[in-house]
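1. here is my input, please return the structure:
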Amino acid sequence: MTRDRTFPTLNALRAIGAIMVVLTHSAFNTGRINQGWSGAVLARFDFGVTLFFILSGFLLSRPWFLAAALEEHRPSTGHYLWKRALRILPLYWVVVVVALLLDPVNDDADAVDWVTNLTFTQLYTHGLLPSSLTQMWSLCTEVAFYLVLPLLCVALIGRPGRGLRLRRVVVGAIGISVLGVAWQVYVAQIPGSEGHYAQWLPGYLPWFMVGVVFAAVSASLTARPRDHVLDRLAADLTGCWILAAAVFAIACTPLAGPRLLLIPGAWEAGSKVVLYTVTGAFFVLPLVFGPERDGLVRNRLSTAVPAWLGDISYGIFAIHMLVLNLVFSVLDLEVFTGHFATVVALTLTITVALASLSFYLFEKPILRAKNVGRFARMEPPDLEPEPEQTPEIAP
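-> Down below sits the predicted model:
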């Protein structure tokens, strides 16, 4: 039997990404992002989306690469899509309905707004995204990735029965990443009123490809354990995170574009994607390779509280803009007028409470249907997972 890894710290990584998104939106709405170096850092906490995309690329593509490495049947695409739908759609639809019905800014929402937002197609129309749903652009992009992932994995793996060829995967992922950066450089020159091109999937493929390459290498090491350079690098978590912090610091400068919602220059847009890609790679690397629980950081990230926050992270992401706007309304605050500490404390507290209720009373019961009938999962016969299973990843 081949014994697989469990990646016990990745749930915590989801929580980190979700909290970063809440912090950056709170900082933007209060105007905190314009205040000194700390504002510059908070403005770049949209890096939480990078973590979501890398984790999705890693955990969702890994079953395909593992099946290829073990020379087993490919995973069921039907099961994969069904499970993604159960995880994403119910809460998303509830949040969309609540936002369009109850947020007064959305009183003029028409049938097109309803249809596009319910079908993840709002990025492919002109105009601003609805209030309380502006963060959903990244989920639209993620859903697009979900749909192309099976075809992408088949293309990177090649003909069945030839095992997993890492060189093919790495070269293919690099080529896709280069095209993704080129997309961002090009569309940055298109006026924002013409569409949301800079938020479409192609521009963020470099982030997903980090996860895809990590998944392929990880699957190869599971099927054929050996010494690998990524395991050696990952053993030094401190060194990896120092490098990640250094690159992130560069991303906090004007090199990665303006802090506000202004159209970046072509090279600013490309630089931001590249800098976030490198930062994300070094940040995630020691949590998917090297020792799984060795050291203070890995052990802490594997404990109950980070795992719980990871479980509810999708709810945190989906609900927080509704809560943030509610906090501004109840406190009678104007945007860009300060009160960051108060706003973020209330937003996080209320959002975490609502996300917990949502996960345990709504989302988790729905997920029990993931192995119903024809959608039942088929495990590779030669793979014996550890008792702790790989966590679900959603933005």
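2. make it CA atoms for all contacts and neighbour counts henceforth
-> OK.
3. would you confirm that Leu287 contacts Ala234?
-> Yes: the pair Leu287 / Ala234 is scored as a contact, 7.5 Å apart, by Cα atoms under 8 Å.
4. who's in contact with Val213?
-> By Cα atoms under 8 Å, 6 or more residues apart in numbering, the residues touching Val213 are 58, 169-170, 173.
5. buried sites along the host helix or strand of Val143?
-> Using DSSP states H and E, Val143 falls within helix 137-157. Buried residues in helix 137-157, counted by 16 or more other Cα atoms under 10 Å: 137-146, 149-150, 152-153, 156-157.
6. other SSEs contacting it?
-> helix 47-69, helix 77-102, helix 166-187 (3 or more Cα pairs under 8 Å, 6 or more residues apart in numbering; DSSP states H and E).
7. I'd like the structure of this one too, to check against the first:
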Amino acid sequence: MVVAHHVAQRISPDILTPGQQGLAMGVQMFAFGVAAFFVLSGYLLARPFWVALDKGDPMPSLRTYAIRRGARILPAFWLNLTIVFVLSFTLLGTPFDGPLLLRYLSGMFLVADFHWLTWFPVEFNGPLWSIGAEITSYALLPLCLWLLFKLPFTRGWLARLGWVAIIGALLGLQLLALRYLMPDANLRGWEYGMVGGAKFWWPNYNPIAFYAIFAVGALAAGVQVKLATLRSGWFDLVALGGLGLAIWALWAGFPYPDAYGWAGIPYGYPWFPLGVALILVGTPSSVVLHKLTELSPIAYVARVSFGVYIWHYMLMEIVRVLWQPRYIYAGMINAGAWAWISLAVVVMSFFIATLSYALLEEPIIRWARGLEKRATPANPTLSPAAG
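-> Sure thing, here's the model as predicted:
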């Protein structure tokens, strides 16, 4: 979704018919894919914790949790971050200065999302902003779930209600951020580059806002764990209803990809995340839809999707700077050239992502498994799905 959003931005609406303009603007709404990723991630990572909570077991090993998350995300992220950083001042024309180095180091140390100045840790690869917010969500998830493990009355459905209360608290924090963290108007806006754009986004875009999206996925995991033993066609309807809600949220936000919702949180919050959450609740217990998740093409895309996400925009920017300067926002006036360039970017993104997974990510994931402690009754590990 996010790749389609970015390539659709590059064609000029002036060469399109009114119907084609509407279609292009609709595809740009696929920026909501970021929210879908956060919901899915929260769902997968929270599920082992809910299972342990319902059984009365201790929390799953946080050491295992940290090792698996680090092994899955950090090698490819750090490699991409460093390559883009070096290319930015050696080949792509960005002056090397203190702020550029600060942004890079903040990305390397996983704190880029703490301030608008470092929100984009490098030039020429804007999508990397979400990785910092994702990692902050990884850290906050076990901290918040720890509260449920420590409170004696938070079991079963009461624990799920407790999680709803945590989401409510996050919305309160987001409202405080909107009131007290608003930056000044100096050099604020996309016309001032990526840092100016980050300043424009802030504080609607901040780690608490994205953890609120992530937490909806964690809630979906809690509900699904309670329903996991059931199998019924009604769950197909639940999943389809979630799809309908997600599509409605896209339509309601049209034509603004940010689509600020409750507490100024982007991507149609909470309706789009709730739609994705319903899909995740319904699909595992469905009769028909769960079979789609077993198809080989879907499994392949799931494996390499992270790599596609972090590499595609760098390729787009290399094309823009070194070859086709019109490949900018609303810049392409030749639809055929735009289509061929965009197709080449997508194909190369999948190629690099496949190589990255086979040669870097998967070997490190296997190596990291050897660092994990053996599971014991007193120290349950995370399920493979959470890895």
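8. report the TM-score for the pair.
-> Taking TM-score structural alignment, normalised by the length of the second structure as the basis, the two superposed chains have a TM-score of 0.79; 356 aligned residues with a Cα RMSD of 3.5 Å.
9. counterpart of Ile365 of the second structure over in the first structure?
-> Taking TM-score structural alignment, Ile365 of the second structure has Leu367 as its aligned residue in the first structure.
10. now Leu128 of the second structure
-> Under TM-score structural alignment, Leu128 of the second structure pairs with Met136 in the first structure.
11. contact partners for the residue nearest to its match when sequence neighbours are not counted?
-> In space, and not counting its chain neighbours, Met136 of the first structure is closest to Ala318: 7.4 Å by Cα to Cα, 6 or more residues apart in numbering. Contact analysis of Ala318 of the first structure by Cα under 8 Å, 6+ apart lists 91-92, 95, 135-136.
12. same thing with Leu322 of the first structure?
-> Going by Cα under 8 Å, 6+ apart, Leu322 of the first structure touches 99, 103, 132-133.
13. among those residues, which pair sits farthest apart?
-> Spatially, the most separated pair among the contacts of Leu322 of the first structure is Asp103 and Leu133, at 10.1 Å (Cα to Cα).
14. more neighbours, those two?
-> Legend: neighbour count by other Cα atoms under 10 Å for Asp103 of the first structure and Leu133, higher for Leu133 (19 against 16).
15. pretty sure that one is touching Met321, no?
-> Yes: counting by Cα under 8 Å, Leu133 of the first structure touches Met321, with 6.7 Å between them.
16. from Ala31 of the second structure, how far out is the equivalent of Val178 of the first structure over in the second structure?
-> Val178 of the first structure maps onto Leu171 in the second structure, with residues paired by TM-score structural alignment. The gap separating Leu171 of the second structure from Ala31 of the second structure is 22 Å, by Cα to Cα, to the nearest Å.
17. out of the two, which sits in the more crowded spot?
-> Ala31 (22 against 19).
18. show me where the stretch 151-300 of the first structure has helices.
-> 166-187, 205-223, 229-234, 237-251, 266-288, 296-301 (DSSP state H, counting those that start in this stretch).
19. Gly26 of the second structure contacts Tyr256, correct?
-> No: using Cα under 8 Å, Gly26 of the second structure is not in contact with Tyr256; the gap is 9.4 Å.
20. overlap in contacts, these two.
-> By Cα under 8 Å, 6+ apart, no residue touches both Gly26 of the second structure and Tyr256.
21. about what we covered before: and the residue nearest to Met136 of the first structure, what's its match in the second structure?
-> Match for Ala318 of the first structure (TM-score structural alignment): Ile310.
22. average offset of the host helix or strand of its match relative to the first structure?
-> In this assignment (DSSP H and E), Ile310 of the second structure forms part of helix 296-322. Its aligned residues in the first structure lie a mean 1.3 Å from helix 296-322 of the second structure after superposition (mean Cα distance after the TM-score superposition for the first structure).
23. now that helix and helix 129-150, what's the angle there?
-> 140 degrees (axes from the mean of the first three to the mean of the last three Cα atoms, to 10 degrees).
24. what comes up buried for helix 296-322 of the second structure?
-> Quick answer for helix 296-322 of the second structure (16+ other Cα under 10 Å): 303-321.
25. name the element Gln389 of the first structure belongs to?
-> For Gln389 of the first structure, there is no host helix or strand (DSSP H and E).
26. how near is it to Arg293 of the first structure?
-> For Gln389 of the first structure relative to Arg293 of the first structure (Cα to Cα), the value is 15 Å.
27. which of those two has more neighbours?
-> Taking neighbours as other Cα under 10 Å, Gln389 of the first structure and Arg293 compare with Arg293 leading, 16 against 12.
28. quick one: that one and Ser302 touch, right?
-> Yes: because the distance of 7.4 Å satisfies Cα under 8 Å, Arg293 of the first structure is recorded as touching Ser302.
29. residues contacting Gln122 of the first structure?
-> Contacts for Gln122 of the first structure were tallied using Cα under 8 Å, 6+ apart; they are 113, 116, 129, 137, 140.
30. and the second one, how many neighbours?
-> What that stands for is Thr116 of the first structure. Neighbourhood size, Thr116 of the first structure [other Cα under 10 Å]: 14.
31. and which of the buried residues of helix 137-157 of the first structure is nearest to Thr2 of the first structure?
-> Relative to Thr2 of the first structure, the closest of the buried residues of helix 137-157 of the first structure is Ile157; by Cα to Cα it sits at 20.5 Å.
32. show the contacting residues for that closest one.
-> 65, 68, 163-165, 168-169.
33. which pair of those spans the longest distance?
-> Ala68 and Arg168 (12.8 Å).
34. those two: which has the busier surroundings?
-> Applying other Cα under 10 Å to Ala68 of the first structure and Arg168 shows that Ala68 carries more neighbours, namely 28 against 13.
35. what residue of the second structure matches up with that one?
-> When the second structure is aligned by TM-score structural alignment, Ala68 of the first structure is paired with Leu53.
36. ok, for that match, nearest residue in space, not its chain neighbours?
-> Nearest one to Leu53 of the second structure, counting by Cα to Cα, 6+ apart, is Phe149 at 6.4 Å.
37. quick check: that neighbour vs Phe37 of the second structure, distance?
-> 26 Å.
38. what does Leu173 of the second structure give?
-> 22 Å.
39. what about those two, which has more around it?
-> More crowded of Leu173 of the second structure and Phe37, by other Cα under 10 Å: Phe37, with 20 against 16.
40. what do we get in the first structure for that one?
-> Using TM-score structural alignment to pair residues, one finds that Phe37 of the second structure aligns to Phe52 in the first structure.
41. isn't that match right up against Gly17?
-> Yes: using Cα under 8 Å, Phe52 of the first structure is in contact with Gly17, at 6.5 Å.
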